[in-house]
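In: What shape does this take:
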Amino acid sequence: MSFEVDIGYSSQRGPRDVNEDFAGAVNAPPGDESRGLIAAIADGVSTGGRGLEAAQTTVMGLLADYFATPDTWEPTAALDRLVAAQNAWLADHNRRRQGSATALTTLTALVLHGQSYTLAHVGDTRAWRVRADGEPATPLTQDHAFEHPDMRSRLTRAIGLDDQVRVDYAQGDVRVGDCFVLTTDGVHGVLKPQRLAALALQGGAEEASEALVNAALDAGTRDNATALVIRVVGLDVRQLDDELGDGRRLAPPPLLKVGDALDGYVVTGLVADTGVHLLYQARNAATRELVALKTLHPSRASDPQERAMLAHEAWLGQRVGSGGFVRVHERAENASALYIVFDWHGGRTLEQMRKSGARGAVAEVVSAAIEVTKALGRLHRHGVVHRDIKPGNLHLGDDGRWRILDLGVALSGREGPAQRELHAGTPSYINPEQWEGAEADTASDLFALGVTLYQWLGGHLPYGEIEPYQVARYRRDPAALSRLRPDVPVWLDHLVRKAVARDQRERFETAEEMLLALERGASRPVSAPAATPLIRRDPAALYKIALAVSLLFNALLVVWLLFLPR
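Out: Purely as a prediction, here's the structure:
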């Protein structure tokens, strides 16, 4: 279901001469819908009639600029920058007016994104959440005002009051059916939470907002009355902020044994324990389907970076979908622990097949390579780099489909700095550029896939086992696969050796290019990569040769001086 809301707005000046309240809401622009919407309400405070100016410029500036901030910014970071800029501008104008007509305003801003909300709050406007008919509205903000009947003149924080403003932030989850209500003190000052909740659920959002304002006027409010009602009709898929929020809020479960239950899943077996992660097979008690549960090992449960990486993997899994990858399920609304739920697929990884001695026919290898390359291309089009393609992460399911496993160290551009700086990958599958200090990119995934295919067909790694401490890693070019295995056609030998060429310029540039070469096969074969010059394979070779020639020359000179007649 896509993100969808019903919005209603109503504002009346009440007994005052001027309405100095202002509110509004804006959806994300086309093409950027996943950023949700932003709504804000402000109650202007003035000594010379400029309260409306302060409220209007603050709300309109925030609504106009929020979606212009980079989408990589976390909502609180974007709100903090924008609110601080507006406060500085308004404070400077008040200072120039020299007290003749100051303009201040309260502000409550609500951002709905994915399945979460973020609130920024200054002053005594309020945000409420209404979830069930008959229950009081839940306040999501706390007033910054003295306990005094005339709170408008007793604000302790306001936009434009000082050069620096302290903003309260809050975040939480959003469900379908949630109703968020933003009000000025002219409404909540005379309506009790129970009454506010009942009115907020009346009819449509527009009807509810009018009912709130009219009820406040009937109750004898002495101020402007404004209400903005936002009802959540449909939610977008979970966003990274949702997953990171769960990563901070939820703790990984303790060690589970067969028969233990977790949020409706009954554990049927422990599949893997890496010391960092635990992978369980479990059964959904409601649907009886098998699933895989991935969580952190208890020894890593308190590591915030590991939690963030697991949350990032859950988000990526939902983003790339199921085409060539294992589908990720959303956790229950009231999840009690931090974990990822995957589809369960029986079968074996390529590593398990290799260890069992299964070599695979050439036609099967080509068919598998086409499937995996398609999946890898799809991942790259999403802007994601896997960073750990190897036989252990390629899985052939019982349904006959190949899938890429484990997005735990993948890069998406939204990962944390710790994950970005992590030197991930298995040494023998890492491309030469990374050993020389380059960042992992799509080219490194294609090289790792080439190494995997070479190993599958030839029985060993193209450059041998490579260790992290090894200095000279690529001293020789890979041997021709057709010599190691006579049934490998020349076109496939050339293709795989091109994929693992020592020189990056000799390799495939994109997954699509490699896929096209695999699909064309012998009809349009690629050329074998040129032999790498000795000086490039071993930069010290020239010095070694010079040293050997020098030693030989000196040995001959000694023999001539000592033993031959002159």
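
In: only C-alpha atoms for contact and neighbour calcs from this point on.
Out: OK.

In: so what's the residue nearest the centre of the chain closest to, chain neighbours aside?
Out: The chain has Leu240 as the residue nearest its centroid, 4.0 Å off, counting by CA atoms, centre = their mean. Among residues not flanking Leu240 along the chain, Trp315 sits closest, at 5.5 Å (CA to CA, 6 or more residues apart in numbering).

In: now the other sequence, so there's something to compare against:
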Amino acid sequence: MALRVDIGWHSERGAREGNEDFAAALRPQPYEAGHGLVAAIADGVSTGGGGREAAQTTVVTVLQDYFGTPPTWETSVALDRLIGAQNAWLAAANRRAGGAAMTTLTALVLRGHSYTLAHVGDTRAWLLREGRCEQLTADHAFEHPDLRSRLTRAIGLEDHVRVDYLQGELQRGDVFLLTTDGVHGALGATQLRQLAKHAVEGEAQAASESLVRAALQAGSRDNASALVIRVLDLAAARLEDVLIGGRQLPVPARLKVGDTLDQFTVTAVVADTGLHRLYQARDNTTRELVTIKTLHESRANDREERAMLAHEVWLGLRLAERTGGAGSGFVNVREPREPSAFYAVFDWHGGATLEQALARKRTFSVEQVVQGGIAVARALGRLHRQGVVHRDIKPGNLHLGDDGAWRVLDLGVAISGQESAVERSLHAGTPSYMNPEQWDPGEGGRAATPGSDLFALGVTLYQWLTGHLPYGEVEPYQIARYRRDPKPPSRLRPDVPIWLDHVVLRAVARDARLRFETAEEFVLALERGASRPIAGPGATPYFTRDPAGVWKAALVASVVLNGLLLFWLLFLPR
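Out: Just a heads-up that it's a prediction; the model follows:
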């Protein structure tokens, strides 16, 4: 889903000799979509003719440099840094040249499901929504009628500038107007609303021209400029947008077959884990089946659980946006329009998880296991390239659809760097599938990494092939389980080739240095198979598997030696 807008811009110098207004809007490139759209309007002020340059350089600098800020920066922070730097540069240039070139600035960013305004001076921003015309900015000028043209704040006026910021929810159909005082000084809000109706009807350019012409006909003696932006469709939600919905919207009550939730009608109750409820539902608009995931009503007031479900939704939307959705190895997340409650919507896929298939005693050929492992490893590679760690790869989270595609389920405990500290510190995962380093008491338990997902996939492949876990059932902090090397899968299933033994044993090696470093390396080893087999990890030395063993051996030797010495002293003749 991408942000779609209709933009119109018009400016005339009016009765002035020159035009010192400047405005522009910049759409993001595909790789910059997360930054959203940025637009700005400025009205230059000068005593030496530098107002036009001040307005133009300020708008161009803010718009171009905005896309160079880190995508993790909050929008107002990015704008504050850019406007502050431009103000300092312009103020210093004024001191050097002995001039007074200044400018007003009203900048607008449309990002995700929200808008952010930055404002200095007496240019204005207006929002037309549902027939209302609301002024979003306040003029920074003297209130006395004879001094209204005198600004109290402007870019370049002082070494430091104070910027007003406003943020709000963005909706489809919103129309934003950015105007200079040559327009709004001659027209009132009522006239602006009437003239902007062209934008509401889809003609942003016609609306901007009508506004400027009407202002000049109403007697405006100043430069007149108007920038009109109509929101046709919203971009995918950002994490901040989803978190707001997670905090503000209610958790749905328990649903039953036939109940309706917004545009969805429940067709089956799939699962109740005590933490979440899963439903199959039909989209009444498209008639497609979907999966709805809600928090259990007992967790409705749990802020962290709300945040984790919001993070899962955002991750799913982000993966769909960056990997193309279909064929990515994950279940697509759908974004409901104007939801009345907090829930997640996923594509519905018939089929079963690997855990369910194994529980039903379904047998998979070696070739089927290898191809499934390749599909899952590729999906993990896509996940890791986005800086995300799943943290709970296991048979219950691998799904084979009726279409024959393997998909990774449940990003509920995944970490992306955008989650809260509480979510990040959560020791997530299923013990039997977690790499030994996460239980290392000397390290206090290390954080999960992409390597943790690959170890879990290795454990899953071992169980997939043999029906057993390589280290048996592991309980938290049960380090003794890792003090023996797992048996080669071929010892438990004779049709497993030796090359696959080596791949699986390397994936679950006790020593992290012997494992695969990336998902791509794992995929390559499975794809090459017997044509270019890899070497097995070899037996782990006893003292590596059990570092305390050397002390145990020394203790045993000491006891034996002391026993012999005592026997010699007591029973042997001197």
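
In: Next, the TM-score between them, please.
Out: Remark: TM-score between the superposed chains equals 0.88 [TM-score structural alignment, normalised by the length of the first structure]; 560 aligned residues with a CA RMSD of 3.2 Å.

In: and the residue nearest to Leu240 of the first structure, that one's in a helix?
Out: Yes. When DSSP: H, G, I helix; E, B strand; the rest coil is applied, Trp315 of the first structure is found to be in a helix.

In: what's near enough to touch it?
Out: Arg238, Gln239, Leu240, Glu243 (CA atoms under 8 Å, 6 or more residues apart in numbering).

In: one more time with 10 Å, if that's ok
Out: For Trp315 of the first structure, the contact set (CA atoms under 10 Å, 6 or more residues apart in numbering) comprises 237-244, 309, 328, 330, 340, 407.

In: Most neighbours of all those residues, which one?
Out: Among these, Glu243 has the most neighbours (other CA atoms under 10 Å), with 25 neighbours.

In: which element is that residue on?
Out: Secondary structure assignment for Glu243 of the first structure, by DSSP states H and E: helix 240-249.

In: Contacts for that helix next, please.
Out: Identification of contacts with helix 240-249 of the first structure by CA under 10 Å, 6+ apart yields 74-75, 113-117, 171-174, 239, 250, 302, 304-316, 319, 331, 335-339, 414-415.

In: Show the buried residues in the residues you listed.
Out: Buried members of those, scored by 16 or more other CA atoms under 10 Å, are 75, 113-117, 171, 173-174, 239, 250, 306-316, 319, 331, 336-339, 414-415.

In: These in strands, which ones?
Out: With strands defined by DSSP state E, the entries of these inside them are His113, Ser116, Tyr117, Gln171, Asp173.

In: If we only consider these, which is nearest to Trp128 of the first structure?
Out: Distance ranking of those against Trp128 of the first structure, using CA to CA, places Tyr117 first at 12.0 Å.

In: Now do the same for the closest one: its match in the second structure.
Out: Alignment note (TM-score structural alignment): Tyr117 of the first structure maps to Tyr115 of the second structure.

In: which of the ones in strands among the buried ones among the contacts of helix 240-249 of the first structure sit farthest apart?
Out: His113 and Gln171 (10.7 Å).

In: quick one on the thing from earlier: adding distance to Arg157 of the first structure as columns, could you present the contacts of Trp315 of the first structure in JSON lines?
Out: As requested, these are arranged in JSON lines below (distance: CA to CA, whole Å):
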{"residue": "Val237", "distance to Arg157 of the first structure": "36"}
{"residue": "Arg238", "distance to Arg157 of the first structure": "34"}
{"residue": "Gln239", "distance to Arg157 of the first structure": "32"}
{"residue": "Leu240", "distance to Arg157 of the first structure": "32"}
{"residue": "Asp241", "distance to Arg157 of the first structure": "28"}
{"residue": "Asp242", "distance to Arg157 of the first structure": "30"}
{"residue": "Glu243", "distance to Arg157 of the first structure": "32"}
{"residue": "Leu244", "distance to Arg157 of the first structure": "30"}
{"residue": "Met309", "distance to Arg157 of the first structure": "37"}
{"residue": "Val328", "distance to Arg157 of the first structure": "44"}
{"residue": "Glu330", "distance to Arg157 of the first structure": "40"}
{"residue": "Ile340", "distance to Arg157 of the first structure": "42"}
{"residue": "Leu407", "distance to Arg157 of the first structure": "45"}
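
In: Of those, just say which sits nearest to Leu457 of the first structure.
Out: Nearest member of the contacts of Trp315 of the first structure to Leu457 of the first structure, counting by CA to CA, is Leu407, at 25.4 Å.

In: any idea how far the aligned partner of the closest one in the second structure is from Leu295 of the second structure?
Out: The alignment partner of Leu407 of the first structure in the second structure, by TM-score structural alignment, is Leu411. Leu411 of the second structure is 15 Å from Leu295 of the second structure, where distance means CA to CA, to the nearest Å.

In: again, but for Tyr542 of the second structure
Out: For Tyr542 of the second structure relative to Leu295 of the second structure (CA to CA), the value is 47 Å.

In: between those two, which one's more packed in?
Out: Taking neighbours as other CA under 10 Å, Tyr542 of the second structure and Leu295 compare with Leu295 leading, 26 against 14.

In: excluding its backbone neighbours, what's nearest that one?
Out: Nearest residue to Leu295 of the second structure, sequence neighbours excluded (CA to CA, 6+ apart): His276, at 4.4 Å.

In: Pretty sure the one you found sits against Ala253.
Out: No. His276 of the second structure is beyond contact range of Ala253, at 11.8 Å (criterion: CA atoms under 10 Å).
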